[in-house]
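Q: Need coordinates for the following:
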Amino acid sequence: MKVEARLFDITTAFFFVSAVVYGAWAKEPVGLVALILTGGLSLIIGSYFHFVARRAEQRPEDDPDAEIADGAGEMGFFSPGSYWPAGVAASAGLTAVALAFMQIWLIVIGGVVLLLTVGGLVFEYHTRPNVTE
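A: Next comes the predicted model:
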């Protein structure tokens, strides 16, 4: 996580330096505010990565002397074939189109379908706990 934290530190510095240069040069407030807010959001993400990096064990990506083979092994479980992401994308698209045309009834339908498909994606491999009495 230290690598990601450094990347966001660099982007945060870039946005704040850009805001100073833009504010001195352009004299236009909207772009200045946008750059400051973008730098602030980047600072939030970088701070989160610093927070997590202190508590997580060191990964091979964080070790400058690591070999490629150090990162080998199981990375986690990935669904071999799930249709839920397509449903999430379709329902998010429906909701976005409904928002674009400001159709309240379609926004409600799209939001409900979006929540159902996200729930299906999250709980796709969830099984009941084995309760033995």
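
Q: going forward, measure contacts and count neighbours with C-alpha atoms only.
A: OK.

Q: how many other residues sit next to Gly93?
A: Residues within reach of Gly93, counting by other CA atoms under 10 Å, total 14.

Q: Now do the SS call for it.
A: Remark: Gly93 carries the secondary structure label helix [criterion: DSSP: H, G, I helix; E, B strand; the rest coil].

Q: Any figure for the gap between it and Leu99?
A: With distances taken as CA to CA, to the nearest Å, Gly93 is found 10 Å from Leu99.

Q: Tell me the buried residues in whichever helix in the chain runs longest?
A: For the chain, the helix with the greatest residue count under DSSP state H is helix 29-55. Residues of helix 29-55 classed as buried: 32, 35-36, 38-39, 42-43, 45-47, 49-50, 53 (neighbour count, 16 or more other CA atoms under 10 Å).

Q: other SSEs contacting it?
A: Using 3 or more CA pairs under 8 Å, 6 or more residues apart in numbering; DSSP states H and E as the contact criterion, the elements in contact with helix 29-55 are helix 2-26.

Q: Give the full set of residues in contact with the residue most central in space within the chain.
A: Residue closest to the mean C-alpha point of the chain, counted by CA atoms, centre = their mean, is Ile45 at 9.6 Å. Contacts for Ile45 (CA atoms under 8 Å, 6 or more residues apart in numbering) come out as Ala5, Phe8.

Q: please give me the structure for this one as well, since I'd like to look at both together:
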Amino acid sequence: MRVQAFMFYGSALFFLATDIVYWLWSKDWTGTTALGLAVGLAGLVGFYVHFTVRRLEAANGGPLYEDDPEGEIADAAGELGFFSPHSWWPLYLGLSAAAVALGVVFGWWLVILGVAAALLSTIGLVFEYYRGHFAH
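A: Next comes the predicted model:
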């Protein structure tokens, strides 16, 4: 996965060069700012992937199977992680976000209720597996 990190670093450099050329030719603040944000976002994703790969390699004791040129498909076999089988919390979170969006149209009281519902839904989503039937 180190290749993906360098791909995002390369994208950040490309956006930076494009941003400089765009500013010199157009003197437009809007496009320059948008390209500057693209530089930051590509660099941020590249840094995150690079940091995560380093951490996984340290935990694994060597390079990951994706980076092994002699690797086989069977090297990736095994448990990949825990994935939630079902959850109602994303529905509640989406309804809360809809209430916030509609509150901007109909009244600020609905925004306040939507934000409170979104906060409770986020807490419920994060702590879903700390209680009840699925607690571990």
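
Q: Now check structure 2 for the residue matching Leu106 of structure 1.
A: With TM-score structural alignment as the criterion, the equivalent of Leu106 of structure 1 in structure 2 is Leu110.

Q: Where does its match fall, secondary structure wise?
A: In this structure, Leu110 of structure 2 is located in helix 108-126 according to DSSP states H and E.

Q: What helices and strands are in contact with that helix?
A: Counting by 3+ CA pairs under 8 Å, 6+ apart, helix 108-126 of structure 2 packs on helix 89-106.

Q: in the helix it packs on, what counts as buried?
A: By neighbour count with 16+ other CA under 10 Å, helix 89-106 of structure 2 contains the buried residues Trp89, Tyr92, Leu93, Leu95, Ser96, Ala97, Ala99, Val100, Gly103.

Q: Stretch 58-78 of structure 1 too?
A: Counting neighbours by 16+ other CA under 10 Å, the buried set in stretch 58-78 of structure 1 is Glu61.

Q: which non-adjacent residue is nearest the aligned residue in structure 1 for Val100 of structure 2?
A: Val100 of structure 2 maps onto Thr95 of structure 1 when the alignment is built from TM-score structural alignment. Excluding its sequence neighbours, the residue lying closest to Thr95 of structure 1 (CA to CA, 6 or more residues apart in numbering) is Gly110, at 4.6 Å.

Q: now Ser18 of structure 1
A: Counting by CA to CA, 6+ apart, Leu35 is the residue found nearest to Ser18 of structure 1 once chain neighbours are left out, at 7.2 Å.

Q: Now do the contacts for the corresponding residue of structure 1 for Ala38 of structure 2.
A: Alignment of Ala38 of structure 2 against structure 1 is given by TM-score structural alignment, with Thr38 as its counterpart. Applying CA under 8 Å, 6+ apart to Thr38 of structure 1 gives the contacts Phe15.

Q: quick one: Thr38 of structure 1 and Met102 of structure 1, what's the gap?
A: Separation of Thr38 of structure 1 from Met102 of structure 1 (CA to CA): 28 Å.

Q: ok, the residue nearest to Thr95 of structure 1 - how many residues close by?
A: Neighbour count of Gly110 of structure 1, defined by other CA under 10 Å: 22.

Q: what residues are up against it?
A: Gly110 of structure 1 sits next to Ser91, Ala92, Leu94, Thr95, Ala98 when contact means CA under 8 Å, 6+ apart.

Q: ok so, going back, could you report the distance from the residue nearest to the centre of structure 1 to Leu121 of structure 1?
A: 25 Å.

Q: now swap in Thr38 of structure 1 and tell me
A: Using CA to CA, one gets 31 Å for the distance from Thr38 of structure 1 to Leu121 of structure 1.

Q: List the contacts of Gln4 of structure 2.
A: Applying CA under 8 Å, 6+ apart, the residues near Gln4 of structure 2 are Gly46, Val49.

Q: 10 Å instead, please
A: Gln4 of structure 2 makes contacts with Gly10, Val45, Gly46, Val49, His50, Val53, as judged by CA atoms under 10 Å, 6 or more residues apart in numbering.
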